[in-house]
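**Q** structure, please.
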Amino acid sequence: MNRDNITLLNQGRASALATNKVLRNTYLLLGLTFMFSGMMAYISYAMRMPPLNILVMIVGVYGLMFLTQALKDSPWGLVSCFAFTGFLGFTLGPILNLYIANFSNGHQLIATALGGTGIIFFALSGYALTTQKDFSFLSGFLFIGIMVAFLG
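**A** All right, here's what the predicted structure looks like:
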């Protein structure tokens, strides 16, 4: 084996390690923001908050979204990311109250939706990470599926 091949192998390992570190950090941040959003939804549910005015909600969501984008390269970007997900969780509380008040099995519906989403997310993430396949070929199919779901 000549020296060029050894260098290529070492660069490939370094690239794989960097990719795994980025994935680990991404999943950690995703998990933390989901937990914070869930805590805020529970606080809103426990306080029996009424639904927010639609204008306040739109301004809050878009304002925090743009703030997160503007601060993405600073440590305050992480704070604004948590503020954004916390606000989304807080707006979910009145919807949870609505389901619990209007359906006899409201708690079960919410728990089933939460559990099903978590199981599907972790199963698909595990499959994608263990097979090491590139799933970018599915982007067109997913976009069409989302459009059909929204418009259909």
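
**Q** C-alpha only now, for contacts and for neighbours.
**A** Fine.

**Q** residues near Cys81, how many?
**A** For Cys81, the neighbour count with other Cα atoms under 10 Å is 20.

**Q** which residues touch it?
**A** Under the criterion of Cα atoms under 8 Å, 6 or more residues apart in numbering, the neighbours of Cys81 are 33, 64-65, 68.

**Q** what about the residues you listed, which are in strands?
**A** Judged by DSSP state E, the contacts of Cys81 include no members of strands.

**Q** narrow those residues to those in helices?
**A** Among the contacts of Cys81, DSSP state H puts 33, 64-65, 68 in helices.

**Q** could those residues go into JSON lines alongside distance to Ile100 and neighbour count?
**A** Output for the ones in helices among the contacts of Cys81, formatted as JSON lines (distance: Cα to Cα, whole Å; neighbours: other Cα atoms under 10 Å):
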{"residue": "Thr33", "distance to Ile100": "24", "neighbour count": "20"}
{"residue": "Leu64", "distance to Ile100": "29", "neighbour count": "20"}
{"residue": "Met65", "distance to Ile100": "29", "neighbour count": "16"}
{"residue": "Thr68", "distance to Ile100": "32", "neighbour count": "21"}
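
**Q** distance of the residue most central in space within the chain from Leu71?
**A** Geometric centre of the chain, nearest residue: Leu30, 5.4 Å, by Cα atoms, centre = their mean. For Leu30, the distance to Leu71 equals 18 Å [Cα to Cα, to the nearest Å].

**Q** would you do the same for the sequence below? I want to compare the two.
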Amino acid sequence: MEQRSSYSSAGEASVLQTNKVLRNTYMLLAMTLTFSAVCAGIAMSMGLGRGTAMMMSLGALVMIFFLNKASQSSMGILFVFVFTGLLGASLGPMLNHYAGFPGGSGLILQAFGTTALVFFGLSGYVLTTKKDFLLWAVFCS
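**A** Purely as a prediction, here's the structure:
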């Protein structure tokens, strides 16, 4: 007599729920990165000094504790945006410094492009393999 066994790793509803979580995670990541870039641009145009950037970095470190406390509430989203905004604005003076070098703006664009390429490459890998991608998405966000 032949025994046949079939195993299912996940149901259709589970896959749809996982895809929704992953889509929301990527959307939030895109929005926070955009907000951080806008804050960096504003800080660059304002010509903020290194001391101000240091204070914003320290403020971002303090925001980590607020993020931890509000992680299970809707205020957590606000704190995430404040955190990324402070980090982006603290990059402004450093970006101004490097933009002043010969070829500095090209260096900044190369760093941005490489970061985007690695992120999209890893995202594509995770979305095509569908192996532990929820854990990866949570770890990277």
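
**Q** between the contacts of Cys81 of the first structure, which is closest to Gln132 of the first structure?
**A** Nearest to Gln132 of the first structure out of the contacts of Cys81 of the first structure is Thr33 (Cα to Cα; 25.6 Å).

**Q** the closest one contacts Thr85, doesn't it?
**A** Yes - Thr33 of the first structure is within contact range of Thr85, at 6.2 Å (criterion: Cα atoms under 8 Å).

**Q** give me the neighbour count for the residue mapped onto Val22 of the first structure from the second structure.
**A** Here Val22 of the first structure is matched to Val21 in the second structure, going by TM-score structural alignment. Burial measure for Val21 of the second structure: 15 neighbouring residues, criterion other Cα under 10 Å.

**Q** same deal with Gly41 of the second structure?
**A** Residues near Gly41 of the second structure, counting by other Cα under 10 Å: 19.

**Q** my guess is it meets Gly92, correct?
**A** Yes - under the criterion of Cα under 8 Å, Gly41 of the second structure makes contact with Gly92 at 6.6 Å.

**Q** what's the burial count for the closest residue to Tyr42 of the first structure other than its chain neighbours?
**A** In this structure, Tyr42 of the first structure finds its nearest non-sequential neighbour in Gly93, 6.4 Å apart by Cα to Cα, 6 or more residues apart in numbering. Burial of Gly93 of the first structure is recorded as 24 neighbouring residues (other Cα under 10 Å).

**Q** go on, Leu117 of the second structure?
**A** 12.

**Q** give me the distance between the corresponding residue of the first structure for it and Val61 of the first structure.
**A** Mapped onto the first structure by TM-score structural alignment, Leu117 of the second structure lines up with Ile119. Ile119 of the first structure is 27 Å from Val61 of the first structure, where distance means Cα to Cα.

**Q** please apply the same query to Leu30 of the first structure.
**A** Following Cα to Cα, the distance that separates Leu30 of the first structure from Val61 of the first structure is 18 Å.

**Q** what ranges do the helices span in the first structure?
**A** Under DSSP H, the first structure gives helices at 3-46, 54-70, 76-102, 106-131, 139-151.

**Q** how far does the second one sit from its chain's centre?
**A** Averaging C-alpha coordinates over helix 54-70 of the first structure and over its chain gives two centres that are 17 Å apart (Cα atoms, centre = their mean, to the nearest Å).
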